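Student: Got a sequence here, can you model it:
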Amino acid sequence: MKRPGKDTAAGFRKMSRRALIVGGAQAGFMGLLALRMRYMQVEEADKFRLLAEENRINIRLIPPARGEIFDRNGVPIAVNDPSYRITLTREDAGDVDAVLARLQAVVSLDDEELERARAELKRTQPFFPVTVADQVDWTDVTRIAVNTPALPGVTPEVGLTRTYPRGSDFAHVIGYVGPVSDYDLSKMEAPDQLLLIPRFQIGKVGVESKLEDDLRGKAGARRVEVNHIGREMRELDRREGQQGRDLQLTIDADLQNYLQARLDGESAAAVVMDVRNGDLLAIGSAPSFDPNLFVRGISVADYRALTDNKYRPLAAKAVQGIYPPGSTFKMVVALAALDAGLVGPEDTYYCPGHLEVSGRRFHCWKGAGHGHVNLEGSLRESCDVYYYELALELGIEKITAMSNRLGLGERMDIPMSAVAAGLTPTKAWKREARGQEWVIGDTVNSSIGQGYVLASPLQLAVMTARIASGTAVTPRLIKKINGIEQPSGEGPPLGLNENHLRQVRKSMYSVSNNRRGTAYGSRIIAEGFRMAGKTGTSQVRNITAKERAAGVRSNADLPWERRDHALFVDFAPYEDPRIAVAVVIEHGGGGSSAAAPVARDITLQALYGGEPPLDAYPTKDRNRIRELQNRLRDYNPSTGKDSKSRA
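Tutor: You can find the predicted model right below:
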C-alpha cells in the first residue's frame, strides 16, 4: 500500500486547522447569539412586553366637567348643560358628500361649519368621528334617529357645554369660554394634553380665564385596544376625570341684575363694595353682551355689532376704564391737608370764582365764586378754588401719597381681565413718562381730579370704602373655592387721625343732605339709611378763553363724545357704614344730574336687599321712581332690554 507523500499530509493538517478555526468561530457566534437572545427574552422581557403593549393599547383622555360658578347666595352663574352634537365617520359613510346633503335636508346646518367639517374629514383617519354640528337641539337629534338608515356614519352624541343663565349680567365679570386656539397654545410652555383635544374649551377672559386652572379639572382616561392602523377595537378600562373646582363669588346676582338694569342705555360702570370686608356685591359695565354667543361661536355680524358700537360693550369699564376722578378726588386732597396740619375744619379760603397761578387763571365751576368757604362747605358745594389753594401748600408728592394710601394708583388684585392701575402722578413720573418737568399748574389741576390723575370705578369704590371704614380694606371677588372660604379683604387701620376722617365723612354727608349740597336732589330720606356722597364732573375737552368769554357751551349742546364724564361716590348708612358705591357715566354731563340718581338707587337696592319702599325717596321723586321700578322689574339680562321677567 502506497503511503501519502509529505505534501498530502501537510494539506490534511492545514485543512484540519481551518476547520477548527471556522468551527470555533461558528460556535462562538452561536454562543453570542444565544446569549443575546437570552438577554432579550429574559432580562429585557418587561421592556419589550411594554413596547408591544403600547402598540396594541392606546390611552384616550376623557375631558373633565368644568367647575361651576355661583353667586354669594348659591344662584348659578356659569353651569354645564347637556349639549348634543352630530358626528360623521368617513369609513362608515361611504359617499360623504351625499350623506352630508341628506343630513342638511334633515336638520339645518351652517354652510361654513359644513365646509370646516369636510376639510377635517379629509385630514382625519377614516375611522375617527368628526364633529359636523355642535350644540344642536333635541329635535334635531330625534330627526336623525328617525332617518338613521339614510344617514350611514352619522351619530348624535351628548356632552357638556358652558351656559351662562344670567346672560349679560355677569359678562364682564366671569367672561366666557371658547375652543383652544393656536394663539392660546403659543402662550404656554408645556400645554396640558387636555388642551389638544379638538374643540376643548378654556376660559378666554374674566374669572373663566384668570381661574382656569381651578375650573378646568383633571382629565380622566380610558385604555382602548386598537389594531395596527389605530382603529379602536374595544375598551379595556376607564378612569373618570376629576371635575374642576366650583367657585362662589361675593356678588349678589339680584343686585347685579338691578345694577345692570339701572345702567341700561348708558355707557357706564358701577361698583358696590362692602366697606367692612371688601366683598364686591355688584360690579358692572354698560352696555353689556351675551357671553353665550361666544361659547356657541359668535357670528361675524354679531361680533362686528359689538366692536363697532361706540359705547364699547366688550370693555369691562368698572376695572379697565380709567377716568379723571373730578371732584370725587377732593376728599383725598382734604385728608392730605388735614394730615399735614395745613388746614383745620374751620379754616377758610376765599373763592372769587378763579385763582391766578403763574400768570394763568384757574376757574371754579361757579363763575361768581363761593366766597369764604371752610372744609365742609368746600366739599358740600364742590368749590374748586379751595382745593387749588390747598394744593399750592401741599405739593403733588403729599397729594399722591394720600391717593395711594386710599387705594388710587394701585392695581387691585381681583380675577378680572385687564384690571387697570390708574395714575397718581409725581414729578419723577412726568420726567420719565413725558420727558418734561413738573409745573405748578399740574399740581393745581390734580387738586380737582383733572390733569394727569386717572382712576377706575373700582378704585373710587375702594377709596370711598377706606374713608368710610378708616381701614385699608381691599376688594374681594371670590368668596369660596370648592366650599373653602377665601381670605377676607379686611385691612389694618389706615393710620389716619379719626377726627380728620370724621370731618371728611361729615362733609360728604352734607353733600347729600344739606339743601346747598350738590347731591341734595338725590338724597335718601329713610332714617337709618341716609348716605354720604360726593359728586364729580370731569372734563374731556379744553375750554378756551374765547369760549369762556362768550359763555361755556352746555353739555347738551355738545356731541356725546365731547361731553363731561359724570361721577358719584357714596357710602351708607352714614351712622354705621356698610357699603360703598361708585358710579361713572361716560359723557353723562354733570355728576349731580346724571350719576348721583343712579348711585342713590343702587345704594338703596343694596341696603334693602331688594326693591326699597317709595317712602325712602323724596316725595317729589316717588312717581318717577315707581315708573322706574316697574320698568326695571322686567329687565331681561339676556337681551339687556325690558321683558316679561327679570329673573
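Student: only C-alpha atoms for contact and neighbour calcs from this point on.
Tutor: Will do.
Student: Can you verify my assumption that residue 520 contacts residue 513?
Tutor: Yes. Contact criterion CA atoms under 8 Å: residue 520 and residue 513 qualify, at 5.4 Å.
Student: So the two - more neighbours on which side?
Tutor: Applying other CA atoms under 10 Å to residue 520 and residue 513 shows that residue 513 carries more neighbours, namely 23 against 19.
Student: Second chain to compare with the first, below:
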Amino acid sequence: AAAVVMDAVNGEIFALASMPAFDPNAFSVGISREYWRSLLSDPRTPLVNKCLSGLYPPGSTFKMVVALAALDAGVVSPDETVYCSGRLRLGNHFFHCWKKHGHGTVAMMRGIVESCDIYFYQLALRLGAERIAAMARLLGLGQSFNMPIAGERAGLVPTPAWKRAVHGKPWTGGETLNLSIGQGYLLATPLQLAVMTARLASGTAVTPSLVGSPPDAAPPLAVAPEHLALIRAAMNDVVNAPRGTAHGARIREPGWAMAGKTGTAQVRRISLAEREAGVRKNEDLPWIERDHALFVGYAPVPAPRYAAAVVVEHGGGGASAAAPLARDILTWAQAIDPARVAKPGLADAVDKRVQDFGARPEASEARMGEYLMRERRRHEPL
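Tutor: Purely as a prediction, here's the structure:
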C-alpha cells in the first residue's frame, strides 16, 4: 500500500508512506542471505518505494480528468444526459458498467458521484484518446517531478501515436473506452495522483517538493474556473452526499470535510462467461488477482490545504479499503495542523480507527496504522 499527503497550495510533501517496508537498520550490521532473499521474493515488494515507483491503473479516480477534458473541449454540457443500461456495445464487444443493471439516465454530476462507467464511455467516444491524454498531462500524470529521491517513475499516459511507435499496432476504440475509466495502458504513481488532486483542488499547476523547499507560486491551470468548480462539487458529493460512493468514509467533524473520488482498478480479465455466471468477489480470488483499491481526496472542502492519494494493492474496493484510510489520514493531518485548535482526544480516536481498519481482512496488507502511529508520536503532545 502507499499513501501520499501534500500541501494542495504550495506542493510541499508532508508524508510518503510505502507498506510493507523493511528495517534499514538491519543493513548497518549486515543481513543474512535468507532475509535478503525474502525481501527480493516477497510479492508485496517491500524494497520498492511505492509512492514514487509503484505504477497502478488509476481506475475511476481518473474520471475527473475525462470530465474536465470533455467540458474544456465543449463536447458535453453538465446537464446533458446519457442512458446507462449496464453495458455498451462497440463493434463485436460489450463494455460493462460496474453496476450490472445500470444507472439509468445520468448527467455529469451523477456520473462522477456514482461512478457510472457507461457515462464515461460515451464521453470518451466524443473526445478521443488524444484530448483525454492532454488533460491527464495538464493535471500531472505521465511525467516525473525530479524529486531528490531515487526511483521516481513517470508512469504512462497512452496515445494512438505511442501505441503505434511502441507496439506497431493501431489504436482501437475499445482502448479509448478503457482509458476513460482509468484502465488499459494507463499507469500512474501515487505521487502523481496526489499532484492531480492538488491541482484540481487549487486550480493551479502545483508541483511537489520536500518540506522546506517550496517552489515558486504555481501558475493557474489553463482550465475554465467554472469547470473546475463543477468537478470539485462532484468530488464533494462523492464523499458527503448519501448517494456518493465514499459516503461511508466521510469526515463528520464540522468544517473538516473532505472531497474525493474512489477507484477500483481491475488487474485481471473478466470473461463473458464469468459475467453471465456472476463476477467472483475479491475475497474469493488469490491475492495477486484482486482489484487495487484507490482513493484521492482533499480537505477541508471550503479551503483545501491537504491533498492525498491512497493505493491499497489488491485491496478490493476503493470505497471500503482506501477511502477510510484517506479519511483518517486527512482527519489526523487537520488535527495536528498548528493553524487549527486541535480537539482533545481527536488524534487518539483517529489512531484507533486506523488500527481497527487495519485488522479487517481486506486491509491487512496496508498496515497504515503503523505509519500513522509512528508519525503521531513525533508530534506529541497534541
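Student: Give the buried residues for the helix ranked longest in the first structure.
Tutor: In the first structure, with assignment by DSSP state H, the single longest helix is helix 6-38. For helix 6-38 of the first structure, a neighbour-count test (16 or more other CA atoms under 10 Å) marks nothing as buried.
Student: What residues in the second structure pair up with whichever helix or strand comes after it?
Tutor: Moving toward the C-terminus from helix 6-38 of the first structure, the first helix or strand encountered (DSSP states H and E) is helix 45-56. Helix 45-56 of the first structure corresponds to no residues in the second structure, going by TM-score structural alignment.
Student: quick check: angle from helix 45-56 of the first structure to helix 6-38?
Tutor: Relative orientation of helix 45-56 of the first structure versus helix 6-38 (axes from the mean of the first three to the mean of the last three CA atoms, to 10 degrees): 60 degrees.
Student: mind listing what's buried in helix 45-56 of the first structure?
Tutor: residue 56.
Student: what does stretch 477-486 of the first structure give?
Tutor: Buried residues in stretch 477-486 of the first structure (16+ other CA under 10 Å): 477-481.
Student: Regarding it, how distant is the last residue from the first?
Tutor: Terminal residues of stretch 477-486 of the first structure lie 10 Å apart, using CA to CA, to the nearest Å.
Student: What of stretch 295-308 of the first structure?
Tutor: Distance across stretch 295-308 of the first structure, first residue to last, is 21 Å (CA to CA).
Student: likewise stretch 625-641 of the first structure?
Tutor: Using CA to CA, first and last residues of stretch 625-641 of the first structure are 18 Å apart.
Student: before we move on, what about stretch 156-165 of the second structure?
Tutor: Terminal residues of stretch 156-165 of the second structure are spaced 14 Å apart (CA to CA).
Student: how about the strands of the stretch 1-150 of the second structure, start to end?
Tutor: Listed in chain order, the strands of the stretch 1-150 of the second structure (DSSP state E, counting those that start in this stretch) span 2-7, 12-18, 82-84, 87-90, 93-96, 104-106.
Student: Please identify the most buried of these.
Tutor: strand 2-7 (a mean of 27; mean count of other CA atoms under 10 Å).
Student: how far off strand 12-18 does it point, in degrees?
Tutor: 170 degrees.
Student: quick one: strand 2-7 of the second structure aligns where in the first structure?
Tutor: Going by TM-score structural alignment, strand 2-7 of the second structure lines up with residues 269-274 of the first structure.
Student: same thing with stretch 17-36 of the second structure?
Tutor: Going by TM-score structural alignment, stretch 17-36 of the second structure sits over residues 284-303 in the first structure.
Student: mind checking how far the matching stretch is from the chain centre?
Tutor: Stretch 284-303 of the first structure sits 14 Å away from the centroid of its parent chain (CA atoms, centre = their mean, to the nearest Å).
Student: which residue lines up with residue 423 of the first structure in the second structure?
Tutor: The equivalent of residue 423 of the first structure in the second structure is residue 156 (alignment by TM-score structural alignment).
Student: ok, its match - how many residues close by?
Tutor: 20.
Student: quick one: it from residue 133 of the second structure, how far?
Tutor: Distance, residue 156 of the second structure to residue 133 of the second structure, by CA to CA: 10 Å.
Student: Could you name every residue contacting both of the two?
Tutor: Shared contacts of residue 156 of the second structure and residue 133, defined by CA atoms under 8 Å, 6 or more residues apart in numbering, are not found at any residue.
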